[in-house]
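> Provided below for reference: sequence and predicted model.
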Amino acid sequence: MTDPITSAEMRAIETAAIESGAVTGLELMDRAGKAVVKAIFETWPELLMQPRRVGILAGPGNNGGDGFVIANRFRDYGWDVEVFHYGSIDAMPQDAKTNAITFASTGGVVSPLIPFEGRDMRFADPPTDVWIDAVFGIGLTRPLPDVVAAAFNAIAYERNWQANKLVAVDILSGIDADTGERLTTFPLKPDLTVTFHAPKLGHTKGEGASMVGKLIVMDIGL
């Protein structure tokens, strides 16, 4: 496995690839989102047997943009998809905004993250088979916003009642990608973390090392 890198090193690698003209930011985001879905089906091939339901928590930045690519990809497989978005689509970076608009304008269901507060997840109908954390990824160095922490707590509670799976995109939101520090306390641990190009230091250090589940590093052509 490639040696772990910092979040700054990862951003520099992506920027260099884009500035060289080898790839666009939109293409990289598309590759990343599709790579997550590929990793999920390779890990749990039984999920390919019939369409199910996926819930995607998407954030305000490029990690959220990955989430909207993932949403579109699951729809290609016939899944019931709902995106819970934190922030404003209009305020997203351009590539992320493009993917969000594509999903929403083609009939995709986008709900604000706020409804998770006080929600009794025992009675979700239909139940969610896979939850995907695409809120912040490697970009967070501060505690989670309260509404995001509330959503994580609700999903953790639901997992006491339903045998669903949790997948983190790049790194579980709320874990510092460089130090592995847990920036907010919540009882949620992914079954699978899908990261790109190389592991991040936070996957191997501090509490981050125990908040990964199975780690898959996907090649996105960098």
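Thanks, I have the structure now. Numbers count the residues shown, from 1 in each chain.
> all contacts plus neighbour counts: C-alpha atoms, from now on.
Will do.
> ok, Pro93 touching Gly61?
Yes. Assessed by Cα atoms under 8 Å, Pro93 is found in contact with Gly61 at 6.2 Å.
> more neighbours: those two, which one.
More crowded of Pro93 and Gly61, by other Cα atoms under 10 Å: Gly61, with 25 against 14.
> can you map out the helices along the chain?
7-19, 25-43, 62-76, 94-105, 146-158 (DSSP state H).
> what sits up against the third one?
Among residues not part of helix 62-76, those counted as contacts by Cα atoms under 8 Å, 6 or more residues apart in numbering are 29-30, 32-34, 36-37, 54, 56-59, 80-83, 85, 92-93, 95-97, 99-100, 103, 132-137, 169.
> chain neighbours aside, what residue packs nearest to the residue nearest to the spatial centre of the chain?
Centre of the chain computed as the mean C-alpha position; nearest residue by Cα atoms, centre = their mean is Ala134, 2.4 Å away. Distances taken as Cα to Cα, 6 or more residues apart in numbering place Ala58 nearest to Ala134, at 4.7 Å, with adjacent residues excluded.
> in addition, the following structure is provided for comparison:
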Amino acid sequence: MHRITLQNKHYLRRLNMLIYTCEQMRVIEENADVNGLSYVEMMENAGNACAEKIHSTIVGLNSAAKTVAVLCGSGKNGGDGFVIAKNLSDKGYGIRLVLTNGYPTAYESKIMYAYLEDKPVLVSDLKQNYDACVSACMSAAAIVDCVFGIGFHGRLDETTSKFFNDISRSRAKKFAVDIPSGLEGNSGEIKSDFFKADYTLAITCYKPVHILKPASDQCGIVSLIDIGIDEKCYDAVGSDVIVSAEHNEIKRFFKPRNPAANKGDFGRLLSVCGSRNMQGAAVMAANAAVESGVGIVDCVFPEAAYSAIASKLTEPLMDPMPSTADGFLKADNLQRIIELADKSTAVLLGCGLGLCEDTVRLVNGILANVKKPIILDADGINAVSFNINILKETSAPLILTPHPGEMARLTGLSIEEIQSNRVKAARNFATQYGCVLVLKGSNTVVAGPSGSVYINRTGNAGMATGGSGDVLAGIISSFVCQSMSLQSATIAGVYVHGLCGDNIEKKYSMHGVTPTKMIGEIAEVLSNFE
């Protein structure tokens, strides 16, 4: 994937593909203020736009009360709520204003609260009249959460936590302004009780919480709210996180094939995969690469696995090599593998390779001597974890595809630490070792050596099955051989892999998603990119 320049940043923003952290959002607002759009104007624009969205959503509801409960904190998010309350009151809604932390303290919010003085708005303080606040929400047509927004960290206080749980039983439509209160904007983690939203109105841009699971699942339907910030206010803010929401951006990676092309034009993949007890990994990776369009696949695997692998491979070439007594590739095969790698476009290393002393020596030897792109998966990654510095010493451009457990072995971090901030873990590793890193899992993260990060949103839990990663490795390797850049090939591979899983789920069920079915789906998915 190309580095994000100002020109393509604007293009991607128009596609709603960029997301920004809460800290970046504050800088954007500062830039807007400096450029003539004051904080008061931004608050008014946000509140009015949110009110219009809420009104258009609930206007057709059959509600005798036609009341809206607006929950306001003491900060700037509460100020948005006061504008929403004023706007909806002007439209004829009965407004019940719930102050969750007393009167406003932010300067702009105080101004907006003053606008309500002549409005027929009933105000209740959560800490002083809890039951009345709950009652207001239970009888409302809509509840609007303007308690914390991007300012929340840690855990809710006991009263607010209980309040959110109590009102979750209300049949009202529930709207969160910017971020459901109780969720942290920069994370997909859920650390606290939270406002359970049917709709989230994201101010100006997506934040990580809107994209990353499991928190994103609690945001309901997310809509972007434009508050009039000029495009140039984003230019000084580095955002390298791209969302796969738009098929068209992925499609740009696929180039039309020359009608006069031959198989040599689409690359040659050397697959060094498989062992006696894990023949299927080599088979699935090779077949996935073939289905993804590579010109030639040359499979190196242990002689001990020959019968099992050969019976399931039709298109690839086969190079069985001497194996250890346990059925792994011998390290003595290194020179022959290097010679084959020199004739290849890229090398896929590790799927089902097994882990033993010979594997470690072989993987290190390949990394030390091969200069072609290497896609390192599974036991290739595990072997490297014994000598992580080889990643800095190799001349080969690298793609690593760890799941959280393998990532933990690579980094020395716990799985919990990695999962708590997947973007940070992936970005730090990719920049430190100069590679493209795929941190697999829900919302697979692709990080590049420049620090750019891509979050994938295709795929489903049915794909969490043995062999799924081998299919992914084969797809990515195939795209590398077909002249995509390493990062583009990885982004496209992750996206296509997820679409295959999604298609299988629709045709059968989530329980029916298998790697073999995914391989059979690749050609149909790729037809959408031609």
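Structure's in. What do you need? Values in this document were obtained by computation on a predicted structure and should not be read as measured data.
> quick revisit: residue contacts, the residue mapped onto the residue nearest to the centre of structure 1 from structure 2?
If you follow Ala134 of structure 1 across to structure 2 using TM-score structural alignment, you land on Cys146. Cys146 of structure 2 is in contact with Val70, Leu71, Cys72, Gly73, Asn77, Gly78, Gly79, Asp80, Gly81, Ala176, Val177, Ser181, counting by Cα under 8 Å, 6+ apart.
> quick check: of the residues you listed, which lies closest to Glu505 of structure 2?
Ala176 (30.6 Å; Cα to Cα).
> ok, Tyr86 of structure 1 - how many residues close by?
21.
> surely it touches Gly59?
Yes. Using Cα under 8 Å, Tyr86 of structure 1 is in contact with Gly59, at 5.0 Å.
> which residues do the two both contact?
Common neighbours of Tyr86 of structure 1 and Gly59 (criterion: Cα under 8 Å, 6+ apart): Val135.
> neighbour count says what about the contacts of helix 62-76 of structure 1? Which are buried?
Listed as buried from the contacts of helix 62-76 of structure 1 are 29-30, 32-34, 36-37, 54, 56-59, 80-83, 85, 92, 95-97, 99-100, 103, 132-137, 169; burial here means 16 or more other Cα atoms under 10 Å.
> quick one on the thing from earlier: look up how far Phe196 of structure 1 lies from the residue nearest to Ala134 of structure 1.
Distance, Ala58 of structure 1 to Phe196 of structure 1, using Cα to Cα, to the nearest Å: 18 Å.
> what about Gln7 of structure 2, neighbour count?
Look at Gln7 of structure 2: counted by other Cα under 10 Å, it has 9 neighbours.
> swap in the one 4 residues further on?
By the measure other Cα under 10 Å, the count of residues near Tyr11 of structure 2 is 14.
> please report the distance of it from Lys251 of structure 2.
For Tyr11 of structure 2 relative to Lys251 of structure 2 (Cα to Cα), the value is 15 Å.
> same question for Gly501 of structure 2.
The value you get for Gly501 of structure 2 to Lys251 of structure 2, if Cα to Cα is used, is 18 Å.
> more crowded one of the two?
Per other Cα under 10 Å, whichever of Gly501 of structure 2 and Lys251 has more neighbours is Gly501, with 29 against 14.
> what span of structure 1 lines up against the helix or strand containing the more buried one?
Assessed by DSSP states H and E, Gly501 of structure 2 sits inside helix 486-507. Helix 486-507 of structure 2 lines up with nothing in structure 1 when matched by TM-score structural alignment.
> buried ones in that helix?
Buried, per 16+ other Cα under 10 Å, within helix 486-507 of structure 2: 486-505.
> tell me the gap between whichever helix or strand comes after it and the middle of its chain.
Sequence order places helix 515-526 as the next helix or strand after helix 486-507 of structure 2, per DSSP H and E. Taking Cα atoms, centre = their mean, to the nearest Å, the mean C-alpha location of helix 515-526 of structure 2 is offset from the chain mean by 22 Å.
> tell me the helices and strands packed up against helix 515-526 of structure 2.
For helix 515-526 of structure 2, the packing partners by 3 or more Cα pairs under 8 Å, 6 or more residues apart in numbering; DSSP states H and E come out as helix 279-291, helix 468-481, helix 486-507.
> relative to helix 515-526, how tilted is the first one?
Just to be clear, that refers to helix 279-291 of structure 2. If you take axes from the mean of the first three to the mean of the last three Cα atoms, to 10 degrees, helix 279-291 of structure 2 sits at 10 degrees to helix 515-526.
> what's helix 279-291 of structure 2 packed up against?
Under the contact rule (3+ Cα pairs under 8 Å, 6+ apart), helix 279-291 of structure 2 is packed against strand 268-272, strand 296-302, helix 306-310, helix 468-481, helix 515-526.
> the ones you listed: which one's closest to Ser63 of structure 2?
Comparing these by Cα to Cα, helix 515-526 comes nearest, at 44.9 Å.
> wait, doesn't Asp170 of structure 1 sit right on Thr195?
Yes. Asp170 of structure 1 sits in contact with Thr195 when judged by Cα under 8 Å, with a separation of 4.0 Å.
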